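Enquirer: pasting the structure only:
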């Protein structure tokens, strides 16, 4: 069995957590607690492009908020 995280031809999702961190996620694997779908099922390349456009600040939201205080 192939690792679903390594299959370039499989459908993927983009997930995001409360800290604003993104993850490429195989559509065949259940979304873990604490994560939400940010981009619906699509190709691996399209999902990676979405992440590149959206995740421009790698700092967790809690760190950004603490730095503003």
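Expert: Structure received. Just so it is clear, the structure is predicted and the values come from calculations on it, not from any experiment. Residues are numbered from 1 along each chain as shown.
Enquirer: going forward, measure contacts between C-alpha atoms and count neighbours the same way
Expert: OK.
Enquirer: and residue 15, what does it touch?
Expert: If you count contacts by CA atoms under 8 Å, 6 or more residues apart in numbering, residue 15 has them with 22, 23, 24, 25, 31, 35, 36, 37, 38, 39.
Enquirer: may I see the residues you listed arranged in TSV, with secondary structure, distance to residue 65 and neighbour count as well?
Expert: Conversion of these to TSV gives the following (DSSP: H, G, I helix; E, B strand; the rest coil; distance: CA to CA, whole Å; neighbours: other CA atoms under 10 Å):
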residue	secondary structure	distance to residue 65	neighbour count
22	strand	18	22
23	strand	22	19
24	strand	25	17
25	strand	27	21
31	coil	27	14
35	strand	20	17
36	strand	21	16
37	strand	23	15
38	strand	22	17
39	strand	25	16
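Enquirer: the structure to be compared is supplied as follows:
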């Protein structure tokens, strides 16, 4: 793995984040979030924006039940 490889931040329908190399097609169920850079830059971005790691469906369920 080279330091010059570029990555993108990807997001799935449950609002879970990951990094994916820009030279590879995105896996099914994931879409580009808009951030690209080195792997570490992408991980740093995820660390800033992904503050609640619970899946979206669980957050919605808890919100609807008052939990």
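Expert: Perfect, thanks for sending it. It should be emphasised that the depicted structure is a prediction, and the values quoted were computed from it without experimental measurement.
Enquirer: where does the TM-score land?
Expert: Once the chains are laid over each other, their TM-score by TM-score structural alignment, normalised by the length of the second structure reads 0.83; 63 aligned residues with a CA RMSD of 1.3 Å.
Enquirer: that older thread, closest to residue 13 of the first structure among the contacts of residue 15 of the first structure?
Expert: The shortest gap between residue 13 of the first structure and any of those belongs to residue 25, at 5.1 Å (CA to CA).
Enquirer: the closest one -> the second structure?
Expert: Aligning on TM-score structural alignment places residue 25 of the first structure opposite residue 20 in the second structure.
Enquirer: what separates its match from residue 33 of the second structure, distance-wise?
Expert: In this structure, residue 20 of the second structure and residue 33 of the second structure are separated by 11 Å, where distance is defined by CA to CA, to the nearest Å.
Enquirer: anything in contact with each of the two?
Expert: The overlap between the contact sets of residue 20 of the second structure and residue 33 (CA under 8 Å, 6+ apart) consists of 8, 9, 10.
Enquirer: how about JSON lines for those, with secondary structure added?
Expert: Formatted as JSON lines, the entries for those read as follows, by DSSP: H, G, I helix; E, B strand; the rest coil:
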{"residue": "8", "secondary structure": "strand"}
{"residue": "9", "secondary structure": "strand"}
{"residue": "10", "secondary structure": "strand"}
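Enquirer: a markdown table for those, including distance to residue 54 of the second structure?
Expert: Compiled in a markdown table, those are given as follows (distance: CA to CA, whole Å):
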| residue | distance to residue 54 of the second structure |
| --- | --- |
| 8 | 21 |
| 9 | 18 |
| 10 | 16 |
